[in-house]
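Q: Show me how the following folds:
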Amino acid sequence: MGRLGYLLKLSRPRFWFYLAGPVVVGVAFAAESVPDLFAPLALALFGYFLVPGNVLLYGVNDVFDAEIDAENPKKDDKEARFSGDSVVVAVVVASGLLGLALFAVTPQVAWVWLAAHFFLAVEYSAPPLRFKTTPLLDSISNGLYILPGVAAYAAIAGENPPLFAVLGGWLWTMGMHTFSAIPDIEPDREAGIRTTATVLGESRTYAYCAVCWLAAALAFAVVDLRIALLLLAYPVVVFAIYQSNVDVSRAYWWYPALNTGVGMVLTMGALWRLVYG
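A: Below is the predicted model of the structure:
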């Protein structure tokens, strides 16, 4: 696999919309007219968080997890192990520097959200904080995934989104992250890594995810009851997985489709409001 193919795999194409999707939703809800949807700033944020933002996030993760990932079965097929290539490291660093350029083109109201995203994206995996190895903080720090959408809303609307929308999105990311950690429970334990999932164990981690997603739905109920009802799909699905004989390592790969579907419904709702009032 050449460098370009390696970088593509490192960036986790299945998960590209975990960062870029919230940008689409944020722009759709912030837009006051159809041209706002295609404003240069909206396109710049979407373009960055579609690929370079993922190269930065997962590149930092793979660099500092190289030793741990040696025994992780996910790296055998759907993901890539860090190769130790200095050119790859340079591309990851360049992706971070490109992200800093967003501060030059976005209004100040978006800066705190962008700064929080980049801080968490790096410190989730990198020393000295390395949040991913601290139970509960590993979950909370994954609010980094919703922050591109919050920044996009703020940049286009010129004001911050509703507080309960940010809270609901943050709780959603906490549940999503911890669910994704279930397949890694045994590899992480063998590597001596402590996470929310390794501390709780598989059964209680399912319950933790369901609670996070229920809390996210309740937070969004303050903003719009229809969004809250849509988000109830997550606790329902996780309960169904827990009760079934489906291997969580297999179910984990269904979530990009579920998340994209939910994001699509949210976006279509925002577009309906924009066009039809």
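
Q: going forward, measure contacts between C-alpha atoms and count neighbours the same way
A: OK.

Q: tell me which residues of the longest helix anywhere in the chain are tucked away?
A: Secondary structure of the chain per DSSP state H: the longest helix is helix 196-223. By neighbour count on 16 or more other CA atoms under 10 Å, the buried set for helix 196-223 is 196-198, 200, 202, 205-221, 223.

Q: now stretch 140-150
A: In terms of neighbour count (16+ other CA under 10 Å), stretch 140-150 has its buried residues at Ile140, Ser141, Asn142, Gly143, Leu144, Tyr145, Ile146, Leu147, Pro148, Gly149, Val150.

Q: To compare against the first, here's the next sequence to fold:
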Amino acid sequence: MPDSLPGWTDRLPPRPLAYARLARLDRPAGSWLLFWPCGWGLALAGGLVADGLLLLWFAAGSLAMRAAGCVWNDIVDRDLDAQVARTRSRPVASGVISVRAALVFAVALSLIGLAVLLQLRPLAQMVALGSIALVAAYPFMKRITWWPQAWLGLTFNWGALVGYAAISAPDAPMALLYAGGVAWTLGYDTIYALQDIEDDAIAGIKSSARALGPAARRGVAGFYALALLLWGAALWLVRPDPLVLAALLPLAAHLGWQVWRLSDAGPANALMLFRTNRSAGLLMFAACAVVGLA
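A: Okay, the predicted model is just below:
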């Protein structure tokens, strides 16, 4: 399975194309997965009415910071990427873009993130800055733990804390929303890691897919079940009404469908299922919006 997918970026000249691929603009699923937790936090805290414009700022920030994170990841992982069939053609690993040029690009993308940060109230700004250490450390996790997907969950769902803190004071629903997102990421990124399980074993790269082995499907089911439980608790604490839990039923059906389809663990199917989590994030956003607007 190639690391770059066909799309509009293929029409770019060679140099801009290399930077677009470095930023993963040809693979937008990751930007959606970073954006949706921001939307959840904003919606659950009632921010769609109080400050709905923040949703657009979060969208811009998610696109820029996901790109910056990918650049940093490729700089750190350039030697490992060169050993994996799917990633050896990445611009830094292949030498198309130098490490210095990639660092300059990452700084430029981070300045966009700074512009978004300045739109937030001080509490949310402080919360957002707390993610820097998580982002910086993530590329090293696959070297030291079998569960780098858990670290990715801590990182990718930080936006739920930022979105919530942009409107309301931190409380138990915010913490449960974030924890559910971590469990969700453990599930979908385990699916993603199934693409590279053989090459990762050769290169010595650790992952939850390798740790779980034949039990990967059951593991994903368990992670998704835990996510739904935590999210249900978050929604219930905001509005203790049995009908609130019904808002999670479309999401539960979607995640159950993913687990059912995972009987085929081939790379193409794994990538397809991973990408459908954009829809899962949207369904969770809808549930949070229903509760937050009630």
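
Q: returning to that earlier point: and the longest helix of the first structure, how far out from the chain middle?
A: A distance of 16 Å separates the centroid of the chain from that of helix 196-223 of the first structure, by CA atoms, centre = their mean, to the nearest Å.

Q: immediately after it, which helix or strand?
A: Downstream of helix 196-223 of the first structure, the first helix or strand assigned by DSSP states H and E is helix 225-231.

Q: by contact count, what packs against that next one?
A: Taking 3 or more CA pairs under 8 Å, 6 or more residues apart in numbering; DSSP states H and E as the contact definition, the neighbouring helices and strands of helix 225-231 of the first structure are helix 196-223, helix 255-276.

Q: which residues touch that helix?
A: Outside of helix 225-231 of the first structure, the residues within contact range by CA atoms under 8 Å, 6 or more residues apart in numbering are Trp213, Leu214, Ala216, Ala217, Leu218, Ala219, Phe220, Ala221, Val262, Leu266.

Q: Quick one: neighbours of the residue lying closest to Ala150 of the second structure once chain neighbours are set aside, just the number.
A: Spatial nearest neighbour of Ala150 of the second structure, excluding adjacent residues (CA to CA, 6 or more residues apart in numbering): Leu186 at 5.6 Å. Summarising burial for Leu186 of the second structure: neighbours were counted as other CA atoms under 10 Å, giving 28.

Q: Quick one: residues contacting Leu186 of the second structure.
A: Contacts for Leu186 of the second structure were tallied using CA under 8 Å, 6+ apart; they are Gln149, Ala150, Leu152, Gly153, Val220, Phe223.

Q: who's in contact with the fifth one?
A: Shown in contact with Val220 of the second structure (CA under 8 Å, 6+ apart): Leu186, Gly187, Tyr188, Thr190, Ile191, Val259.

Q: Could you tell me which of those belong to strands?
A: Counting by DSSP state E, the contacts of Val220 of the second structure place none of their members in strands.

Q: Can you match these up with the first structure and say which hold?
A: Among the contacts of Val220 of the second structure, the ones still in contact in the first structure (both residues aligned by TM-score structural alignment, their matches' CA atoms under 8 Å) are Leu186, Gly187, Tyr188, Thr190, Ile191.

Q: which of the residues you listed are buried?
A: Among those, those buried by neighbour count (16+ other CA under 10 Å) are Leu186, Gly187, Tyr188, Thr190, Ile191.

Q: Which residue ranges of the stretch 1-150 of the first structure form strands?
A: Counting by DSSP state E, counting those that start in this stretch, the stretch 1-150 of the first structure has no strands to list.
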